[in-house]
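K.L.:
what's the 3D shape of this:
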Amino acid sequence: MSTYVSKEIRDELNAARLAGLKKASRLRVLVGEEYYTVLRLWRDGFAVEDDSVPALRGLVDLYDGGRHMYQCLIIASEPEAGERHYEFKRNTAAVDKAPLDHYRAPEAPMGLLPRD
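P.N.:
Sure thing, here's the model as predicted:
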């Protein structure tokens, strides 16, 4: 039995795999004003589709749906199997409120009730 697969069939299988990853992913990367679908995310980086996404560099924002997850400084690697991988140089978690500038005791009251 031969395991040879022609280039056309290999390209079609790869396109179907990328389309499935793209459809299932909620992750997006924001560069300037444009959003691009993230195919996969791991601890040290992420992958996007090589053909439809321009070369990214510098500071980008990662979103899960509408939730801002990370602000990242990225560097690119070589494309592989229709994907371009990016590695994090810096990856900072996004927060929705400003950090406290003083220590708050866990048992401290959250507020004061008025006297009536």
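
K.L.:
Could you use CA atoms for every contact and neighbour count after this?
P.N.:
Noted.

K.L.:
Show the subsequent helix or strand relative to the lengthiest strand in the chain.
P.N.:
Across the chain, the longest stretch assigned as strand under DSSP state E is strand 67-80. Sequence-wise, the next helix or strand beyond strand 67-80 is strand 83-93, with elements assigned using DSSP states H and E.

K.L.:
for comparison, sequence B:
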Amino acid sequence: MTDFLPKEVLAGLEEARKRSIRERSRLRVRVGTEIYPIIRFWDDGFALDADQVAHLRGLVDIYDGTRHLWQSLIVASEVEAGELICVMKRSTAALDRAPLDYARDENAPVGYLPRL
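P.N.:
This is a model prediction of the structure:
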């Protein structure tokens, strides 16, 4: 069927497909002030639209909507079939509190009552 369609129509269909994937995905990667939607995500990497970004390397933040999920280190990226494939060396879960520098006793009291 694609043999009979003009090139302009094929380009429009491809652009509409990419736009729907970007709008459907809630995962985003933030590099400095730039934010790019993630097309696909797997254990040690993710794919971005190669039309938006040509090369990506270094420390990035990954969000699900507005919720910060991970801070990741990208060691390699290459373009394959219109997607920028990024490989992560490490991915650390983002916490909403500072990490403890000691082991917390599970039977420790939550708080203290004042003496009256």
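
K.L.:
Send over the TM-score of the superposed chains.
P.N.:
Remark: TM-score between the superposed chains equals 0.83 [TM-score structural alignment, normalised by the length of structure 1]; 112 aligned residues with a C-alpha RMSD of 1.9 Å.

K.L.:
one step back: can you name the residues in contact with the longest strand of structure 1?
P.N.:
50, 55-63, 84-95 (C-alpha atoms under 8 Å, 6 or more residues apart in numbering).

K.L.:
Swap in 10 Å and give it another go.
P.N.:
The contact list for strand 67-80 of structure 1 (C-alpha atoms under 10 Å, 6 or more residues apart in numbering) reads 27-30, 44-51, 55-64, 84-96.

K.L.:
Also stretch 19-31 of structure 1?
P.N.:
Contacts to stretch 19-31 of structure 1, defined as C-alpha under 10 Å, 6+ apart, come from residues 13-16, 18, 34-41, 46, 48-49, 56-72.

K.L.:
List the residues that contact V5 of structure 1.
P.N.:
D11.

K.L.:
Now check it against structure 2: what is it aligned to?
P.N.:
Taking TM-score structural alignment for the superposition, V5 of structure 1 sits opposite T2 in structure 2.

K.L.:
host element of its match?
P.N.:
Following DSSP H and E, there is no helix or strand that holds T2 of structure 2.
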